[in-house]
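Engineer: the sequence and its predicted three-dimensional model are supplied below.
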Amino acid sequence: MALSKGDDFPIHQTAEPVAYAGTDRNFYDRYFFNGYAPDGGGFFAIAFGVYPHLDVVDAHFNVIRDGVQHCVHASREAGMERMDLSCGPITIEIVEPLNVLKVSVGDHEGISAELTFTGRHFPIEEPRFTHRTGPRVLLDCTRMTQNGRWTGWIEVDGERQELATGTMGTRDRSWGVRPIGAPDAQPIPGQAMPSFFWQWTPINFPSGSLFFHVNNDTLGNTWNTRAAWALEGASADVLSEGAGSMRTRLSSGTRWPSGGSTVSLALPGGPEEITFEPLGRFQMKGLGYTHPDWRHGMYHGALKVEREDIVLDGLGPLALDNIHVQIPVAVTSDGEEGIGVFEQLIIGPFAPLGLSEFIDGAG
């Protein structure tokens, strides 16, 4: 039987029950959130993924305190039910679609949270991401992105902290096809070295929200990019879209962004140039990205929940599971100060930054 709770809602896209999501085994449906205090401290993040063809759900909650990234990882069998947004202790509640969502983390080995996100504007729909490696589709997905404000609390090992007044962050929802679960063991002819270049910079200014992202090939040619500006309370019909270009600096011996990176923008109503200065570092492996054990969509049995504590100082910057980062950043533009994140993932050669190997560091 394939019927599920979703079939009682008018959301069907094909003549099949909602449990069936096309034919590509790499189809996924995903939530992501991050948040940070006005000074960039107290960084936290949440991820929740549904993988219909693998019949798996997984979720992650992370918070940074005193230089340690505390993580809860969870995975369960989906049972072909896509409307159950719970996985172990982690639950997402859609209070008001496209505006208010609640994240709950029941206590697991001393970590718990109750958090509510309220959007600052209508979500941005980013251009469809379609990317092939030779004949094989690597990405084919849509993503919406939204900045917002957080309220609530987080507890770690008996120390409960209310979120600071003015805590902001970003959420996104993406769905489609990307590599998930066990990797394909069969190589692609003619593709000697995998490569991927990604930068994403959602920023909260007092006057509005700025978004810029770019995907480039190994020579620096852009295959997907967008800049967008949303004033406080902006509805869908007043969002502003344009273009931008990034001048990136890397910390020596790493593939992590350093201070002084800038974005130049052609964006009606938005800033013309912004400059980033790092306030910390968040390892995306805490949410399953490039994680050696908690890769998205991997099967861990009926239910598995695990705590992990990552000491941020001393991590090897060129280990494969450490190169994908979000850097909390202070941002300046035309005298206005903002705060946000600079996410970066560079795998393989990238000529504009002098990277020539699968993973080598900046000179």
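Structural biologist: Nice, thanks for sending it over. Residues are numbered from 1 along each chain as shown.
Engineer: alpha carbons only for contacts and neighbour counts from here, please
Structural biologist: OK.
Engineer: isn't residue 298 right up against residue 183?
Structural biologist: No: the criterion here is Cα atoms under 8 Å, and residue 298 misses it with residue 183 at 9.7 Å.
Engineer: those two: which has the busier surroundings?
Structural biologist: More crowded of residue 298 and residue 183, by other Cα atoms under 10 Å: residue 298, with 20 against 9.
Engineer: skip the chain neighbours and tell me the closest residue to that one.
Structural biologist: residue 181 (4.4 Å; Cα to Cα, 6 or more residues apart in numbering).
Engineer: take the one below as the second:
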Amino acid sequence: MTLSPLDDHPVHQAAQVMRHVTTGDRNFYDRYYFNCHAASDELMLIVGLGQYPNLGVTDAFACVRTQDLHRVVRASRELGADRMDTRIGPFGVKVVEGLKRLRVVLEPNEHGLSFDLHWEGTIPATLEPRHFLRRQERVVFDSMRMAQTGRWTGHITLGEREIEVTPDRWTGTRDRSWGVRPVGEPEPPGIQATGPGTFYWLYAPMQFDDHAVLCIVQEDERGRRVLEEAVRVWSDGREEEYLGRPEYRPVYAPGTRDVVEAVLTFAPPGGKPFDVRCTPLLPVRLMVGTGYGLEQDWRHGMYQGPGPVVQGVTYRLPDDAPKMWGMVDAVGRFEYDGLVGHGLFEYWALGPHPSFTG
């Protein structure tokens, strides 16, 4: 039972020190996620930083995608007693003003990517529905997440190129999630290996001039809803507007599960239904190099030693494109009722689903 600086704040939720969580589940995590782009197909930067208290690990990654490059810098170390210390080698996240302003840093390093970026939210941070999924009797997901759209100020250095980031052009989304989800070293699959393994998913937080629309759709192999969200959040803090059950109609590139366009339909209770046309502008294979699950030697929460251990991974496109697979985080263009917005278009269609027979 080791104290940390966080124990001096009146934030305790259990008869534990703050470094200990109330569950012994190895898969408990606590993570930041950010993306940054210029509402175009020029560049997308994705950053994540997580803590895994029951695995004793903290790690971070930054992934940048341009038309011809997919580059990742990643770092890991033992978590230690102080969960307020987010530094992992060259990485760090600082909360400047809770739920509003943050600073995200990757200091100069040998891997050709660094940045110093300041985030400011354009809508109030919004709590999403609890994500709970039990598979073959085991709880696989039990987590909470808040989402926010915002703008960036600072700079990104990619190789020899210095990119000025100004809030008039550079936008993005962020989330904070915590709870239980698969992390760390592979576990014996047991009965979990016999299930369908479906993950049919859409996550689309989109920013318009004076509001955002936040949308989630997750379904199982029979098309039954596991999780959904559809709200309009106003930048001036007005109450969220519930938009009813969202419907998702993607169009895939022939012979693939890569989405080339999609339509989201919303039907606000007592209001006029409307369609949002979605176009992915710059797809990023989120699971390549970042720790989300493809590399057997580097996954979120996997112990890499006392650390900090820092690595770089670079793929040249299109030559390395066939090696890429999994969840896609794309810069998205969104249009409805004469309005044009941009945000995150995240999707994955894994396994059987009624809407996909290819």
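Structural biologist: It's in. On a predicted model such as this, the values are computed, not experimentally measured, just so you know.
Engineer: can you give me the strands in the stretch 151-300 of the second structure?
Structural biologist: Listed in chain order, the strands of the stretch 151-300 of the second structure (DSSP state E, counting those that start in this stretch) span 161-165, 171-180, 199-207, 211-219, 225-234, 241-242, 247-252, 259-266, 274-285.
Engineer: got the contact list for the equivalent of residue 119 of the first structure over in the second structure?
Structural biologist: In the second structure, residue 119 of the first structure lines up with residue 121, judged by TM-score structural alignment. Contacts here follow Cα atoms under 8 Å, 6 or more residues apart in numbering; on that basis residue 121 of the second structure touches 99, 100, 101, 148, 149, 150, 151.
Engineer: one more: residue 228 of the second structure?
Structural biologist: 129, 215, 216, 217, 218, 245, 246.
Engineer: so how far is residue 287 of the first structure from the alignment partner in the first structure of it?
Structural biologist: Alignment note (TM-score structural alignment): residue 228 of the second structure maps to residue 225 of the first structure. Distance of residue 225 of the first structure to residue 287 of the first structure, given as Cα to Cα, to the nearest Å: 24 Å.
Engineer: same thing with residue 175 of the first structure?
Structural biologist: 17 Å.
Engineer: can you check residue 139 of the first structure too?
Structural biologist: Counting by Cα to Cα, the gap from residue 139 of the first structure to residue 287 of the first structure is 19 Å.
Engineer: which one's more surrounded, the two?
Structural biologist: Neighbour count, other Cα under 10 Å: between residue 139 of the first structure and residue 287, residue 287 has more, with 24 against 18.
Engineer: which residue in the first structure aligns with residue 146 of the second structure?
Structural biologist: Checking TM-score structural alignment: residue 146 of the second structure goes with residue 144.
Engineer: so what's its match closest to, chain neighbours aside?
Structural biologist: Of all residues not flanking residue 144 of the first structure in the chain, residue 125 sits nearest, at 4.4 Å (Cα to Cα, 6+ apart).
Engineer: same deal with residue 37 of the first structure?
Structural biologist: residue 167 (4.4 Å).
Engineer: ditto for residue 90 of the first structure
Structural biologist: With Cα to Cα, 6+ apart as the criterion, residue 90 of the first structure has its nearest non-adjacent residue at 4.6 Å, and that residue is residue 105.
Engineer: surely that neighbour and residue 112 touch.
Structural biologist: Yes: under the criterion of Cα under 8 Å, residue 105 of the first structure makes contact with residue 112 at 4.8 Å.
Engineer: what's in contact with stretch 264-276 of the first structure?
Structural biologist: 210, 227-229, 240-246, 259-263, 329-334.
Engineer: repeat for stretch 161-172 of the first structure
Structural biologist: 31-38, 143-155, 202, 204, 340.
Engineer: if you set the cut-off to 6 Å instead, what comes out?
Structural biologist: Stretch 161-172 of the first structure is contacted from outside by 32-38, 144-150, 152-154, using Cα atoms under 6 Å, 6 or more residues apart in numbering.
Engineer: got it, and stretch 301-309 of the second structure?
Structural biologist: So stretch 301-309 of the second structure is in contact with 52, 57, 75, 76, 77, 78, 89, 183, 184, 185, going by Cα under 6 Å, 6+ apart.
Engineer: which ones among those map onto strands?
Structural biologist: Among those, the members found in strands (DSSP state E) are 52, 57, 75, 76, 77, 78.
Engineer: mind giving me the ChimeraX command for buried ones among those residues?
Structural biologist: This is the ChimeraX syntax for the buried subset of these, where burial follows 16 or more other Cα atoms under 10 Å:
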select :52,57,75,76,77,78
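Engineer: ok, so of the ones in strands among the contacts of stretch 301-309 of the second structure, who is nearest residue 45 of the second structure?
Structural biologist: Among those, residue 75 lies closest to residue 45 of the second structure (Cα to Cα), at 16.3 Å.
Engineer: OK, contacts around that closest one?
Structural biologist: Contacts of residue 75 of the second structure by Cα under 6 Å, 6+ apart are 59, 60, 309, 310.
Engineer: can we see that at 10 Å?
Structural biologist: 49, 58-62, 87-91, 290, 298, 304, 307-312 (Cα atoms under 10 Å, 6 or more residues apart in numbering).
Engineer: residue 243 of the first structure and residue 222 touch, don't they?
Structural biologist: No: assessed by Cα atoms under 10 Å, residue 243 of the first structure is found out of contact with residue 222, at 11.5 Å.
Engineer: show me which of those two is the more surrounded one.
Structural biologist: Neighbours were counted for residue 243 of the first structure and for residue 222 using other Cα under 10 Å; residue 243 has more, 16 against 13.
Engineer: got TSV for the strands of the stretch 151-300 of the second structure, with distance to residue 44 of the second structure too?
Structural biologist: Below are these laid out as TSV (distance: least, Cα to Cα, whole Å):
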stretch	distance to residue 44 of the second structure
strand 161-165	12
strand 171-180	9
strand 199-207	15
strand 211-219	20
strand 225-234	24
strand 241-242	29
strand 247-252	22
strand 259-266	18
strand 274-285	7
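Engineer: just tell me which of those ends up closest to residue 12 of the second structure.
Structural biologist: strand 171-180 (16.0 Å).
Engineer: counterpart of residue 7 of the first structure in the second structure?
Structural biologist: Looks like residue 7 of the first structure aligns to residue 7 there (TM-score structural alignment).
Engineer: residue contacts, its match?
Structural biologist: Contacts of residue 7 of the second structure (Cα under 10 Å, 6+ apart): 16, 17, 18, 19, 82.
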